[in-house]
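> return a 3D structure for these sequence lines:
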Amino acid sequence: MHKFHDPASPAETTIDFDAFLAVDIRIGTVVAAEPFPQARKPAIKLTIDFGPGIGTKRSSAQITRHYQPETLIGRQVAAVVNFAPRQIGPFMSEVLTLGFPDDAGEVVLFAPDQGVPNGSRLF
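So this is what the prediction gives:
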């Protein structure tokens, strides 16, 4: 199991606040979702609207254990929007959708408990 999945792992090395601010985490609404059978690990292709400042971006998310594409439409999700795009098979993933592992290491999406404007930044 990767150390990120281990709830008993200690906190990472201390960083300064500027390092935290360098990671741009925003909220967006899923506007399209479809299976991604070409992915090495089961995944869903997401199209996420981050509002007028960032626009619509795509993400490949390994979330098939708890989610079906049709249940994701309209859901708000958090994502890192300032990583370089990553080619995943025939698909270009532009943002990293965020989640936490459940007891089995399967991804549970991270989202606000109330609706917030698309493009809102985590602070």
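> only C-alpha atoms from now on, for both contacts and neighbour counts.
Will do.
> quick one, longest helix in this structure?
helix 17-22 (DSSP state H).
> I'd like the next helix or strand past that helix.
Using DSSP states H and E, the helix or strand that follows helix 17-22 towards the C-terminus is strand 25-35.
> so for that next one, what gets flagged as buried?
Neighbour-count burial for strand 25-35, with 16 or more other Cα atoms under 10 Å as criterion, is recorded at 25, 26, 27, 28, 29, 30, 32, 33, 35.
> which helices and strands does that strand pack with?
If contacts are counted by 3 or more Cα pairs under 8 Å, 6 or more residues apart in numbering; DSSP states H and E, strand 25-35 sits against strand 44-49, helix 69-72, strand 76-80.
> how much space between residue 45 and residue 79?
14 Å (Cα to Cα, to the nearest Å).
> more neighbours, the two?
residue 79 (26 against 22; other Cα atoms under 10 Å).
> let's see this one next to it:
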Amino acid sequence: AQASAAAASMCGAPAPKAQVPWFWSFQGDLKLQIAGLSAGHDATVVRGDADGERFSVLYYRDGALLAADCVNSPADYMVVRKALGQGLSIPPGVAADVSVPLKRALPAPGAPRTPAAV
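Predicted coordinates for the structure are as follows:
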């Protein structure tokens, strides 16, 4: 994303659309994936089994999704990254219910949207 922004700037073109910050890293047997920025959060939801090293921490401010840190939970990571990229949120109460996959928490196309924090 930085290369695209630099190229656009050098060519006098409009800056590309801002993207959701993301990161991933392998740490031994752990795959860490991060989507969004958690700074300024006022609440968290932990999904999964931290002791079993397969979990996600979702960060919220005023009830709106800001970010997620996912350890060996690629499905949660992809859903959060998609939601943030589309300006959507996943309600904390829904995210806390581990019996429901996060992808089911996203609004169906054409349904009213719950905006994410800006």
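> what's the TM-score here?
The TM-score (TM-score structural alignment, normalised by the length of the second structure) is 0.30; 62 aligned residues with a Cα RMSD of 4.6 Å.
> turn the helices and strands packed on strand 25-35 of the first structure into a markdown table, columns for distance to residue 91 of the first structure.
As requested, these are exported to a markdown table (distance: least, Cα to Cα, whole Å):
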| stretch | distance to residue 91 of the first structure |
| --- | --- |
| strand 44-49 | 8 |
| helix 69-72 | 16 |
| strand 76-80 | 17 |
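> would you mark the buried spots in the helix or strand harbouring residue 9 of the second structure?
Element membership for residue 9 of the second structure, per DSSP H and E: helix 2-11. For helix 2-11 of the second structure, a neighbour-count test (16+ other Cα under 10 Å) marks residue 5 as buried.
> following element in sequence after it, please.
strand 22-27.
> from the contact counts, what lies against the next helix or strand after that next one?
As assigned by DSSP H and E, the chain's next helix or strand after strand 22-27 of the second structure is strand 30-36. Using 3+ Cα pairs under 8 Å, 6+ apart, the elements in contact with strand 30-36 of the second structure are strand 22-27, strand 64-71, helix 74-85.
> which other residues reach strand 30-36 of the second structure?
20-26, 53, 66-72, 74, 77, 80-81, 84 (Cα atoms under 8 Å, 6 or more residues apart in numbering).
> out of these, which are buried?
Buried among these by 16+ other Cα under 10 Å: 20, 66-72, 74, 77, 80-81, 84.
> coming back round to it: distance to residue 60 of the first structure added to the buried residues of strand 25-35 of the first structure, as a markdown table?
Shown next, in a markdown table, are these (distance: Cα to Cα, whole Å):
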| residue | distance to residue 60 of the first structure |
| --- | --- |
| 25 | 16 |
| 26 | 16 |
| 27 | 16 |
| 28 | 15 |
| 29 | 15 |
| 30 | 12 |
| 32 | 12 |
| 33 | 10 |
| 35 | 10 |
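> list the contacts of the nearest residue to residue 33 of the second structure once chain neighbours are set aside.
Counting by Cα to Cα, 6 or more residues apart in numbering, residue 33 of the second structure lies nearest to residue 24, which is 4.2 Å off, once chain neighbours are set aside. Taking Cα under 8 Å, 6+ apart as the criterion, residue 24 of the second structure is in contact with 31, 32, 33, 34.
> how much space between residue 24 of the second structure and residue 78 of the second structure?
12 Å.
> now do residue 48 of the second structure
For residue 48 of the second structure relative to residue 78 of the second structure (Cα to Cα), the value is 15 Å.
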